[in-house]
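1. I'll drop the sequence and a predicted model, then ask my questions.
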Amino acid sequence: MEEKEVKTRASAIDEKASEEGEKSRAMSETLVSRATRSYIGPPVYIKPRFQDEIYTRGRGYALYISNFYEKSRPRLGAEQDEVTIKTFFEGFDYEYDFRSDVKTPNELWEIINDVKTKVERNKEKYKSFFIIISSHGKGITLRNEVGRELPDDEGKPIVVADNIQLLEPNTFVRVDQIVSKFKDFMTDKPKVLMFQNCRNVPGVEKLVSDSKDFCYSGTIPQIADMVVIHDTGKGGKGWVDRNGAWMFQCLFVDCRHMYDNEHFLDVLTQMNHIVSRREDRDKSGFIANQMPCFTSTFTKFFYL
């Protein structure tokens, strides 16, 4: 083969390689561009490689329990929360089940057990499950063997768990007790447990008002395929206004457009971003803010 012909072929190969390189770079730039504008433009759905990486999409079951809803001292925004949550789940063709003003732990366990039985009997019908509980609440602090509260180095109480308040006077249930009720439930299907309640210690709200300091601490699920969501970290207050709870406003209204294309945990991350930057100031100048948190043992992508 003549030297001129060899050079011509080598040149053609180089040009083709250069063209392929340009295509590759252009594709990379497109992917980067899509990623950087994912929250400032229409969401971009990036499909996982294998179908078994995604939980089966389809109709789910949503149980919403709202305490202090109809009584003489209803929680601010409670009625609006119910409208918001109902609209959201019915829009995704979920079976929506609303209960209000649970009085005792036994009543709560009965509701949960009845719903679990119904869902398990129709397990082919339901592809996912949500339970959302709104109420007053308070933190449970670390104490020594004689019951004395043990503060941290700054003199603040150490919140180790939290309680949900029921309607009977001085009646509470621990959040981790509720989470434990869903062990061995809906195996291999996504379960979302969401709690909207204060987790601070009464009387020391201002010590823990900046709940960004407490965002590390959520209730950790002990089984697979579950995410537990708190509207604030341990020791923090869950804030509401006339439009309802901050977390619900963000997750079910502001981020509604994301669910068609975004993995559920990505929506939660965006919720954290939005709520953590929100601040309100009361008449005394006290700044109200909060940091939602979630813990997950999801093993697949979850799309509603």
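-> Structure received.

2. contacts and neighbour counts: CA atoms only from here.
-> Noted.

3. from memory residue 247 sits against residue 237, does it?
-> No - using C-alpha atoms under 8 Å, residue 247 makes no contact with residue 237, being 11.9 Å away.

4. anything in contact with each of these two?
-> Common neighbours of residue 247 and residue 237 are not found (criterion: C-alpha atoms under 8 Å, 6 or more residues apart in numbering).

5. How about residue 55: what's its closest non-neighbour residue?
-> Of all residues not flanking residue 55 in the chain, residue 302 sits nearest, at 5.5 Å (C-alpha to C-alpha, 6 or more residues apart in numbering).

6. okay, pairing it with this:
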Amino acid sequence: MWLLWIKRYFMKQALHDVSSPSPRLLSRTNLAKDKYRYKMDYPCMGTCVIINIKNFDLKTGSLETRNGTDVDAAELEKTFSKLGYKVTLVHDQTADQIVDLLRDVSTQDHSNSGSFVCVLLSRGDEGGIYGTDGSFVNLDELTKFVDGNGCRSLVGKPKLLFIQAARGNKLDDGTLSEGDSMDGQTPSRIPVEADFLYAYSTTPGFNAWRDTQNGSWFMQSLCEMLRRFSGQLELMQIMTRVNNKVALEYKTTPGRSGKRQMPCIVSLLTKEFYFP
């Protein structure tokens, strides 16, 4: 009887040791998670600036009204508000006004924010977008305001840019498929361009499609995937699902020969990013 009790005691102790990680192991696990995941326990998720360009000055000639973009703007405002962002939505800005808006962002204190989001909805070409006056704004000119030199309170924090604009005039016909800084440590220097995500609606040189009634393929897919998977999946996983939806579920009407579109995600993020 005594031997049986001892045997049961040690069996229970062994099971407890296997199923209950030691405090030291848990501590190492948490440190590893912190190292590879952006800190998001700030009072605010951050600022989200949405610049929606629908109407262009008549003197621009070839820049036509972007019907359907207001649908995107409204859906984006709702989506990022639900994610906890302080959303600023502006319409029909000239090139100078767009630059001034991002310059103003750089002067604000983002110490209590975990990230920054900027959404650009306009006509564009490779490297940038057009203001309502037809003047071209280089994307580099905008991002310099929130990079490591332009805004110190955003250093080390994710800066997400979502761009709905053409990057050229080429059309995609598709192809046949065979099948379906740590607390307590000395601050370290990081690259000025670190912690950016550029999510383009299309690949370099190609057109980007927008439904005049339902909004653009890319932005509508982005909002849907953010609604469905925020809090579950890491951002790059979410963006992969956006890519999947746009690439496989959308094509133009038969009159346009069923053209396709492939988003382009360029990540300079240094850690995993999870929405709450």
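-> That came through, no problem. Note that the structure is a prediction, hence the values are computed from the model and not measured.

7. quick one: the residue nearest to residue 55 of the first structure from residue 227 of the first structure, how far?
-> According to C-alpha to C-alpha, to the nearest Å, residue 302 of the first structure and residue 227 of the first structure sit 11 Å apart.

8. Next: residue 233 of the first structure.
-> 15 Å.

9. Quick check on the two: which one has the bigger neighbour count.
-> Shown here are residue 233 of the first structure and residue 227; by other C-alpha atoms under 10 Å, residue 233 has more neighbours (29 against 23).

10. Identify the residue of the second structure aligned to that one.
-> When the second structure is aligned by TM-score structural alignment, residue 233 of the first structure is paired with residue 203.

11. got the contact list for that match?
-> Contacts of residue 203 of the second structure by C-alpha under 8 Å, 6+ apart are 167, 262, 263, 264.

12. if we go to the first structure, which of the residues you listed are intact?
-> For the contacts of residue 203 of the second structure, the aligned pairs still in contact in the first structure (both residues aligned by TM-score structural alignment, their matches' C-alpha atoms under 8 Å) are 167, 262, 263, 264.

13. Can you lay out these as JSON lines showing distance to residue 38 of the second structure and secondary structure?
-> Formatted as JSON lines, these follow (distance: C-alpha to C-alpha, whole Å; DSSP: H, G, I helix; E, B strand; the rest coil):
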{"residue": "167", "distance to residue 38 of the second structure": "30", "secondary structure": "coil"}
{"residue": "262", "distance to residue 38 of the second structure": "28", "secondary structure": "coil"}
{"residue": "263", "distance to residue 38 of the second structure": "24", "secondary structure": "coil"}
{"residue": "264", "distance to residue 38 of the second structure": "23", "secondary structure": "strand"}
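
14. Just the closest of the residues you listed to residue 75 of the second structure, please.
-> Closest approach to residue 75 of the second structure among these (C-alpha to C-alpha): residue 263, at 18.7 Å.

15. Please report the distance of the aligned partner of that closest one in the first structure from residue 98 of the first structure.
-> Per TM-score structural alignment, the equivalent position to residue 263 of the second structure in the first structure is residue 292. According to C-alpha to C-alpha, residue 292 of the first structure and residue 98 of the first structure sit 23 Å apart.

16. now do residue 71 of the first structure
-> 16 Å.

17. And for residue 19 of the first structure?
-> From residue 19 of the first structure to residue 98 of the first structure the distance is 60 Å (C-alpha to C-alpha).

18. Next: residue 238 of the first structure.
-> For residue 238 of the first structure, the distance to residue 98 of the first structure equals 21 Å [C-alpha to C-alpha].

19. out of these two, which sits in the busier spot?
-> residue 238 (28 against 13).

20. Need the residue closest to the centroid of the first structure.
-> Using C-alpha atoms, centre = their mean, the residue of the first structure that lies closest to the mean C-alpha position is residue 229, 4.2 Å off.

21. contacting residues for it?
-> 192, 193, 194, 195, 218, 219, 292, 293, 294, 295.

22. If you rank these by neighbours, which is first?
-> Of the contacts of residue 229 of the first structure, with other C-alpha under 10 Å as the count, residue 292 tops at 30 neighbours.

23. Thanks a lot, see you next time.
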